[in-house]
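Q: sequence unknown, structure follows:
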């Protein structure tokens, strides 16, 4: 057989290593597909990896290809990829030699027509609308004259300059600008974080809390404004406790934040006009109202003055008002003397009637009647006290009789208790003896079981227990290393030993008992160890 294979002629094919073959395939694929455009549906997208790269697949109804977007390219995309979105990817095809896979490295990504983005926008609009984020009942009225206005926009564009200029012309107030990106990757998150950040300002804090918010951006295409269709931005706008004005794009541009905001402005300049009134108009209106108020007060005073004069003419004179009281006073003064005389006469007659009832004989009779009533009450009280004393005396006599018989009754009760205690002591002695007998029998039975289960009986049949340096039983030879001190326990005691590295059993021709005393290790007696716990062979 060996000569047959030696004479076999070698193949004329070139021999490659796996790495060489993989590298050659990689170069061939990259040269053949250096720049391609692929249309497909995004599948398996889970967002950017912790490294910043994005890994997913592009598929159609029959095939699938792996795709990757590197971190630098991902940050420059105009819109964020989403699961199920149909896109057109531009890039190059390459292989991954480590697992023999090929993939497309995407350099640019665009939706497969505006229809795909509009379909995605409508789907997201229906979803958020079903949650009630666009309901009119949730929208709040804007404050008429805010003191602080918060603006969420790019700090370098013309939008912020237009807003500041318009607010300064109409009604200068304190403006806080939260700079954000308004286009590209991460812009949606920045806008949402800015809205939530303004809402987290505490009233009266070091940074004043805005009374109204403006989210603004200039005009652009659907892709340019796509960040304001982000679900996070819409939810942040709907959850804002501060009234919010959406001013994204031109008047014909509509984004989802426009539906969630409290008010939609056609342009950023229009948002500034909605946020504050015109100071000059307010001053003119205030002056007009002040003039009208002054004129109204003057006319009202004239009318009141005329009414007072008319009332004065209708009032009677002082003599007419005092004529009737004066007549009544004169009549009362004239009748006062006769009234005093009649009153004195009536008092005298009343006194005489009362004095006639205070004769000495009448007083003597009343005193006699009261003395008789007092004597009767004293007699009744004495009788009551005597009855109470009789009842108390009877109770004391009955108590004396009971106390007289008490010693004999106590002696009888003590005797009965002594007899009962003696019976209980005898019963207790008997019960204790029976309990000790049963306990002694159970202990003897347990001792027999312990002796039958003790590992000492196993050692008597020729077995031994090997223990390590810590006096723990060893059940596996792998648990010991060469040169480890061990102890071996037999039925009649222990000996010490040291493990060796020769695991070959001794030859049958060499008697174990005939070894030279110099080559045999002297057995070191070991004190017998305390018996292990019950329930283990060790």
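A: Nice, thanks for sending it over. What you see is a predicted model; the values in this text were computed from it and never measured.
Q: contacts and neighbour counts: CA atoms only from here.
A: Fine.
Q: Just the strands from the stretch 401-538 of the chain, written as ranges.
A: If DSSP state E, counting those that start in this stretch is used as the criterion, the strands of the stretch 401-538 of the chain fall at 465-467, 485-490, 493-498, 524-526.
Q: Same list, those strands, but as JSON lines with distance to residue 340 and mean neighbour count please.
A: Below are the strands of the stretch 401-538 of the chain laid out as JSON lines (distance: least, C-alpha to C-alpha, whole Å; neighbours: other C-alpha atoms under 10 Å):
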{"stretch": "strand 465-467", "distance to residue 340": "137", "mean neighbour count": "20"}
{"stretch": "strand 485-490", "distance to residue 340": "141", "mean neighbour count": "19"}
{"stretch": "strand 493-498", "distance to residue 340": "142", "mean neighbour count": "16"}
{"stretch": "strand 524-526", "distance to residue 340": "141", "mean neighbour count": "12"}
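Q: Presented hereafter is structure B, for comparison with structure A:
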């Protein structure tokens, strides 16, 4: 192939080398790359990671010297056990291909996995540091666990031994209501289901048909780092940190540590220990309450005895009751001696006020008030002429307005407007008829022009239409040369020429269809104005 691109220099003359198109050359390169590298495994560090809205994932695999563009399609990305993250060292399996749109080659990844336990631990530590920097693991965010919750929510697998251990421990210590949210505790679906369960418990409203838990327990048995990886996902950690219900993390055994342990309000070494943290021992609580009740009864008895002694001591310092009422009794006797004189003075004062009030009701005073009222009424009679004049003026104004509203002027105005409307309607009908006639004439002229420029009139002037045997119109000499048979259309029919069927069909002349003339619309009196 290299010989096809040899350059003999500017003076070598024309070359016989094949001219590739850009698409042909890109396709040849694509076949070569895909045929040679159809299945490869590449080890490297993930660099740039891009997640467009299409759902595909674009990333770079790099080492200390080179960078390899890679892509993971949306369907493959949903099946991956570990989601790629920047800085993660992985081993990717896939096939090489090219992208002709940008003249670049890339790796289509079908399977990706961390490059050993060290890579997983490094990624875990990096994620822990990033979440800790956001404050998700701060101690001041953690809430205390209720001492005796009414309802306990458990997020775990319904078929494992963990839920049975939790229920057995709760039954032994202090039976409580338990709500179990079944989830997958390992695998790719684990993180999404656990986060959804925590958020679902928090969305339960208090006082609803389903009781709202007072404390949550996220539990799982022991396992390897890969088995517990779902509880290290960022979605689970954020759901645990944002939970408004206190949360106890019981994932794995004592030596197993996941990121949800840092975000939870309390960490339990085992699921059984989580149940013990959630509720106290009922018998111990009953014994404690009995002891507290006995102490309360003894203390209350001692308090009553002390208060009784205190009352007796204070009663000795009080004076005798007879001495307390001596002074009030003396004041009552003094007031009883002064009461008759005070009543006599009160009656005398009220009799004097009554005499003064009776003086104002004598006949002479009443006559004077009646005379004054009559004088005021006489002055009011002087207003009658003014009121009469005002009423007469209002009547004259009313008669003038009534004269303007007589029916004769209104009827005259209506008659005049009807006559004007008739004249305007006649002028409008005449203008509409003239406009319609003008449009009909213009349409007839256009139809004549159409017939003059149509194919039938052109054929009548000596021209012909050349078609192939399939009926396609031929307009160039090259197309006529490539056609197997031709057919000429004249004014009075078609004539086949050339090809194997020309001799037998030459005499068959097909008359041309006459052009159909468009009948002008009828000229009626109520045509459209347009």
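A: Yes, it's here. The structure presented is a predicted model; accordingly, all values stated were derived computationally and were not measured.
Q: would you turn the strands of the stretch 401-538 of structure 1 into JSON lines with distance to residue 402 of structure 1?
A: Formatted as JSON lines, the strands of the stretch 401-538 of structure 1 follow (distance: least, C-alpha to C-alpha, whole Å):
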{"stretch": "strand 465-467", "distance to residue 402 of structure 1": "85"}
{"stretch": "strand 485-490", "distance to residue 402 of structure 1": "85"}
{"stretch": "strand 493-498", "distance to residue 402 of structure 1": "84"}
{"stretch": "strand 524-526", "distance to residue 402 of structure 1": "85"}
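Q: Go ahead and confirm residue 195 of structure 2 touches residue 236.
A: Yes - distance between residue 195 of structure 2 and residue 236: 4.7 Å, which falls inside the contact criterion (C-alpha atoms under 8 Å).
Q: Between these two, which is the more surrounded one?
A: For residue 195 of structure 2 versus residue 236, the count of surrounding residues by other C-alpha atoms under 10 Å is larger for residue 236: 24 against 21.
Q: ok, the counterpart of that one in structure 1 - contacts?
A: Following TM-score structural alignment, the counterpart assigned to residue 236 of structure 2 within structure 1 is residue 233. When contacts are counted by C-alpha atoms under 8 Å, 6 or more residues apart in numbering, residue 233 of structure 1 touches 188, 189, 191, 192, 227, 257.
Q: related to what we said a few turns ago, with residue 342 of structure 1 as the reference, name the closest of the strands of the stretch 401-538 of structure 1.
A: With C-alpha to C-alpha, the closest approach to residue 342 of structure 1 among the strands of the stretch 401-538 of structure 1 belongs to strand 465-467: 138.5 Å.
Q: How far does the closest one sit from its chain's centre?
A: Distance of strand 465-467 of structure 1 from its chain centroid, counting by C-alpha atoms, centre = their mean, to the nearest Å, is 58 Å.
Q: element containing residue 269 of structure 2, please.
A: Assigning secondary structure by DSSP states H and E places residue 269 of structure 2 outside every helix and strand.
Q: pretty sure it contacts residue 254?
A: Yes - using C-alpha under 8 Å, residue 269 of structure 2 and residue 254 qualify as a contacting pair, with a distance of 4.4 Å.
Q: So if I had to pick from these two, which one is more boxed in?
A: For residue 269 of structure 2 versus residue 254, the count of surrounding residues by other C-alpha under 10 Å is larger for residue 269: 17 against 12.
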